[in-house]
Every structure is written in structure tokens, then in C-alpha cells.
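**Q** Would you be able to build a 3D model of this:
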Amino acid sequence: MTKILNNSLVVLLKAFAQLPFGVIYLISDFMYLVLFYVVGYRKRVVYTNLRKSFPEKTEAEIDHIARQFYRHFCDLTLEAIKLYRMTDAQLDERITVKGLEKANAYCLDGKSIILLGMHYNNWEWSASLQRIAKHQLLMIYNPVRDNQEMERFILDMRERFGGISVPVNHSARTAIQFGKGGRPGCLWLAADQTPAPTTQFWTTFLNQETPFFSGPEKIAVKTNQPVFFHHTRKTGRGKYEVNFIELFAEPAKESGENILMKYVETMENIIRETPQYWLWSHRRWKHQRPDHTPLIPRTVYNG
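**A** Below is the predicted model of the structure:
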């Protein structure tokens, strides 16, 4: 019965992806009213995260950001589904790219790169960048548990442009493999999710003690693959500008702490500028730092 329901949902999603953008955004407007005023989807999580991240803001300012977030979240959810059937012409009309030339130059020199992203604005549409990127795009993801039908739909949606989805537990092995020869790869991962509290990298992020995955900097130092930051800026409803920002050309010359701290600082600056576009519904601060784990000061980065 569960498999039948999952298959039925996927069929509906595929049908939804055929709808024109005008209809999708009408549905999104209605979806916002339902999620915010009727269901109250994760409102306690969203408002708590915002209050702790921006203690200097008034309650009215927090409420304004929260409402903007929910409107964007509804757009983002439906835009992600739409990607399943978006044409090249639609993508070219709605996405502009900056800084890719430098990344492509590394590929022509036979060098793989690491692309650190975040759950900000519409990260899903960047799967289409394989159309113009010279590197083989390696998209790190967490497998969907107990729902193979939904996972297959998501992977088909992301891989239809030629990118390869890589389970998170295979990320290091994949980065090393693509650094040894053949077509260079671009290991793209969002490192702003919540790791286990036992991680050794804890620092202050948005006014709170926050753990971060230590994998990205370990991969960067071991492979010496240039590190880029993936920044998606919203330029209008359903329109985005993707920026490739080089953080480190030779990460092997840096400490792992420097690499992660630069990522953290870049991410925080972007979120503070337009906070409504980050994924505030995520339970980012659900862990407490263990007593034996030190808090790394933000001043560790000297770049």
C-alpha cells in the first residue's frame, strides 16, 4: 500500500511539473496562506531560529522576515518540482551565471574543484549548470529513507542535465577518484546542514554555537582541489543569478579550520544581507556542544 501511495504521489508531481509558471505561482500563493495561517508549518522552529540569530531585531522585523521566508519557501518547493520538465529556453531565461569562466579554466587545466553551497534561494535549479559547466558535476545528497519512488524522482530531476548524484558517504572517495585522471569533477555539496554533535568543528554562527561537517576541508586539503563558493542570488520571482566565488586556489596550503571558517563567514554575510532566503525551517541548532569539545573562535581565519 505504501509503495502504491508513493508511486501515485510521484505521478502527481510529474503532472504538476507540466504546469506553466503562472499557474504554479498562483498555487504557491495559496500554499503560503495554508502553511502560514492554517497549518503553521514549523512556525515555532522558524521564529525561534530567527530570534536567536538576530537578537538585535524587533519582533515586527522578525515577523516580516518569517513571512517573506514562507512565501519564498512555497515558491522554492514548487520551482524544484518544475525543474523536472523545464526546457533549456526556460532555464536560460530564468538563470544567469557569473564566475563560471574561472572554474571552467581549471577544468581545461585538468583540475577538479570543490563547490561549497548552502540551502539558500533556489539551489535545485543549479543542477542544470551541467549544460554549461566543463567539469563533471558531482552532486552530493542524503538518500531518501524508505521511499525509493520519491528518491528516484528527485534523482531523475537533478540528473537529467548530465550531473551525477553521489551519496554523502561516498563524497571523499568520489573527489579523490575524479582528481586522478579523466574528466575533472566538481564536487558540489551544501555543508550548512546539521552534523552529529560529536563533530570537532564548533564555532559561532549567527550568534549561536554551531557544529559543521569537517569533511569538506579534509577533502580540500587532501586533494588540493580549488575551493569555490556557490551563491545563488534572487533577482525576481523565479529568476536567479548563480555566482561561482573562488575561496582558495591551493587549499593544501591552508589549515582545515581556515577553509571551514572562510565558508562560515561567507555564508553568514550572505544570510545577514537577505535572511528570508535561507532555510529557516531546518532544525539547525538542535544539538548542544559537548563539554570536551572546544569552541573555535571566528578569529581563527586570517584571510
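**Q** rest of the way, CA atoms for contacts and neighbours
**A** Will do.
**Q** Could you measure from residue 242 over to residue 35?
**A** 28 Å (CA to CA, to the nearest Å).
**Q** Pick out whichever of these two has more residues nearby.
**A** Neighbours were counted for residue 242 and for residue 35 using other CA atoms under 10 Å; residue 242 has more, 21 against 17.
**Q** So that one versus residue 84, what's the distance?
**A** 19 Å.
**Q** now swap in residue 171 and tell me
**A** From residue 171 across to residue 84, the span is 25 Å (CA to CA).
**Q** Equivalent analysis for residue 222, please.
**A** 36 Å.
**Q** for residue 106, same thing?
**A** Taking CA to CA, one finds residue 106 at 30 Å from residue 84.
**Q** Of those two, give the one with the bigger neighbour count.
**A** Remark: of residue 106 and residue 84, residue 84 carries more neighbours, 23 against 18, as counted by other CA under 10 Å.
**Q** show me where this protein has strands.
**A** 95-98, 113-117, 136-141, 164-167, 185-190, 202-205, 208-211, 227-236, 239-248 (DSSP state E).
**Q** Okay, buried residues for stretch 144-159 please.
**A** Buried residues in stretch 144-159, counting neighbours by 16 or more other CA atoms under 10 Å, are found at 149-151, 153-155, 157-159.
**Q** Revised request: answer the last question for stretch 119-136.
**A** In stretch 119-136, counting by 16+ other CA under 10 Å, buried: 119-130, 133-136.
**Q** closest to residue 164 among those residues?
**A** For those, the minimum distance to residue 164 (CA to CA) is 7.7 Å, reached by residue 136.
**Q** One more, so I can put them side by side:
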Amino acid sequence: MILYYFFRAVEFCLMLLPYALRKAFFTGLASLAYAVDRQHRAVIRRNLEIAFGENVGEAEEKTIARYCYRNLLLNFLQVLENQRMTPQRQAELVTFANRDIVNRAREAGRPVIFVSGHFGNWELGATAIASQIMPTVSIHKQLNNPYFDRYLLASRSRLQMHMAEKHGAVKHLTRALKKGEAVSLMIDQNIRPRESIFVDFFGTQVTQTSAPAFLARKYNAAVIPVFIHTENEQHYTVRFEEEVPVPHTENAEEDIRIATQRQSDVMERIIREEPKFWFWCHRRWKGGSKGIYEA
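**A** Model (predicted):
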């Protein structure tokens, strides 16, 4: 509790400052974290080796690693900013590309499942979709500290991004789709094998949630990948990718595997296009290959 109230006091002081100074504060913390956090720098290095082999030089590796810390802290700042964000201000910051992809699904009366990853300013992107396009339901993994957990929930949910507990996730998502609401899911994190299926990601096996494919097949939902991009960290573009086809054959298990692999392929393509924006400090390949992060 003491830590939480200290955080709120710091937040109060930061919010008295111009945005440029708030941003400078967090990017400064990011530089410090990069300098002292050898453990996650090693994870980033290993992930780049897995993904690109020897095709990433030392200079590019440092650029990607530095920006990974920077982007993480900017997302933390975005959580604070979202507490005060208005739809009007959000519309000034974010534009949408390929919006017709979403419109086609909605005009056909189909529910929508947005799939994305920890790429760019994902906190802004997720709430922008919910606020500016259509309300969404997403899964929330409860934090250990209940005070910070409530804070994070408030930051995300006040702009039409409704959060459901991870426990019983399929039930919550099913209810949302039946009501015609959109579902938003992150698909780029390692999860336990019993809760996932194996797919290929940069040529190596990983675990990935099959929930989007399972739900899309059952409820004829449109699986639409979406990612947020920026060139200057001042204006952002949320870009919708083409709908991921979900097969409907007599072999449901294979249909779900194929559709899940297709989502992984889109995620890989986006990362290859702009690698520095992805969350490289996560042990993404841990579930698919034992010992892959051992020294």
C-alpha cells in the first residue's frame, strides 16, 4: 500500500509538468534500466539470435535493445496518460489505416476478434480501437498488488476497453461475441503448453493461444490483426491487416492449428518490417524449446 501511494504522489507531481518533461523522465529511466539490467539485455540478444541468426550486427542489436526499454517505459507512461485521456484527444493522436476491413465484417453482421501483440504503443492502440472504432472485451491477468491492479484496470477500461479476468476467459469472450461485441487478444506471449498449441515463429516452435481461431470458427467471427505504428512518437497510425482466413472443414483441430499459424505469420511479418518496436525482452520461445535460454 505504501508503495502504491508513493507512486500516486509521484504521478501527481509528474502530471503537473508539460508532457515533454514527463516523457523525458520516463525515457531517462529507460536509459538507466538499459545500462543496469544485464539479465534482460541477454534475453534480447538471445531472442534476436533466434529470430535473425547472425543477420543482426552489434550496432543494430544495441539500437533495438535500447528502444525496447524506451518503448516499455513509454507504454507505462501511456497507462498514466490514459487516466486522463479523452476521446477527442485520442482522435488527435491516432489515425486508422484500412478501416474498411473492419467495416466489411460489421456490415456482414459478423463479430470481430482483433489480434495483436506487444508492438509499439500498444496501450494507446488498444484503447484507441475501443474508443474510436468499437468497444472491446479483452483478457486481464490480475497483478499481485491489488492497488496497482485496480489502477491498471481503470486506465484501460475508462475508454470502452472492457476487461475480463483470465480465469474463465473463454466464457467471457464467448458471451461478448454472442452479444455482437468485439474481442481483443494479444497473441505474442509465451503461455503454458496445456493452454496453447505449437506454431512456427521465426523458424522455431513457440506456444500460442488458439482462442482466436477456436472462437472465430465457432461463431463465424472475423480475425483481424491490428498494430500501431509511429515515426515520431507524436502521431500514431493504427493499421488493420487483412482478415486471417479460418478454415471450416470436418477436422476442427487442424482448422484451428492452420488459423493460429496464420496469425503467427502475420505477427512475424510485422516484426520483420519494424523489429525495434517489438517487446524483445520477453522469453517468447521458452515454451516451445526447452533450454533455449540457458547459457
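**Q** what TM-score do we get after superposing?
**A** Here the TM-score for the pair of chains, by TM-score structural alignment, normalised by the length of the second structure, is 0.85; 284 aligned residues with a CA RMSD of 2.5 Å.
**Q** how about residue 163 of the first structure, what's its partner in the second structure?
**A** By TM-score structural alignment, residue 163 of the first structure lines up with residue 161 in the second structure.
**Q** Would you mind listing the residues in contact with that match?
**A** Shown in contact with residue 161 of the second structure (CA atoms under 8 Å, 6 or more residues apart in numbering): 126-127, 130-131, 135-138.
**Q** of all these, which two lie farthest apart?
**A** 131 and 138, at 13.5 Å, using CA to CA across these.
**Q** Now residue 225 of the first structure: closest residue in space that isn't a chain neighbour?
**A** The shortest distance from residue 225 of the first structure to any non-neighbouring residue, by CA to CA, 6 or more residues apart in numbering, is to residue 113 (4.9 Å).
**Q** What is the burial count for the one you found?
**A** Residue 113 of the first structure has 30 neighbours, counted by other CA under 10 Å.
**Q** Let me know whether it touches residue 228 as I believe.
**A** Yes. At 7.4 Å, residue 113 of the first structure and residue 228 qualify as touching, with contact defined as CA atoms under 8 Å.
**Q** How much space separates residue 150 of the second structure from residue 21 of the second structure?
**A** 26 Å.
**Q** cool, residue 262 of the second structure as well?
**A** For residue 262 of the second structure relative to residue 21 of the second structure (CA to CA), the value is 42 Å.
**Q** ok, those two, which is more surrounded?
**A** For the pair residue 262 of the second structure and residue 21, the greater number of neighbours falls to residue 262 (18 against 13), based on other CA under 10 Å.
**Q** which ones are touching the closest residue to that one other than its chain neighbours?
**A** Nearest residue to residue 262 of the second structure, sequence neighbours excluded (CA to CA, 6+ apart): residue 244, at 6.7 Å. If you count contacts by CA under 8 Å, 6+ apart, residue 244 of the second structure has them with 222-225, 259, 262-263.
**Q** again, only this time at 7 Å
**A** Each residue near residue 244 of the second structure by CA atoms under 7 Å, 6 or more residues apart in numbering is listed here: 223-224, 262-263.
**Q** what does residue 188 of the first structure give?
**A** For residue 188 of the first structure, the contacting residues are 114-116, 138-140, by CA under 7 Å, 6+ apart.
**Q** Across to the second structure, which of those hold up?
**A** Counting by both residues aligned by TM-score structural alignment, their matches' CA atoms under 7 Å, those that remain in contact in the second structure are 114-116, 138-139.
**Q** Any chance of a markdown table for those residues, columns neighbour count and distance to residue 184 of the first structure?
**A** Below are those laid out as a markdown table (neighbours: other CA atoms under 10 Å; distance: CA to CA, whole Å):
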| residue | neighbour count | distance to residue 184 of the first structure |
| --- | --- | --- |
| 114 | 28 | 11 |
| 115 | 25 | 13 |
| 116 | 24 | 17 |
| 138 | 26 | 10 |
| 139 | 23 | 14 |
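**Q** which two in the residues you listed are spaced the farthest apart?
**A** 116 and 138 (11.8 Å).
**Q** Dump the contacts of residue 188 of the first structure to TSV, plus distance to residue 277 of the first structure.
**A** Formatted as TSV, those follow (distance: CA to CA, whole Å):
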residue	distance to residue 277 of the first structure
114	23
115	20
116	17
138	24
139	21
140	21
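**Q** any idea which of those residues is closest to residue 16 of the first structure?
**A** Distances from residue 16 of the first structure to the contacts of residue 188 of the first structure, taken by CA to CA, are shortest for residue 139, at 24.3 Å.
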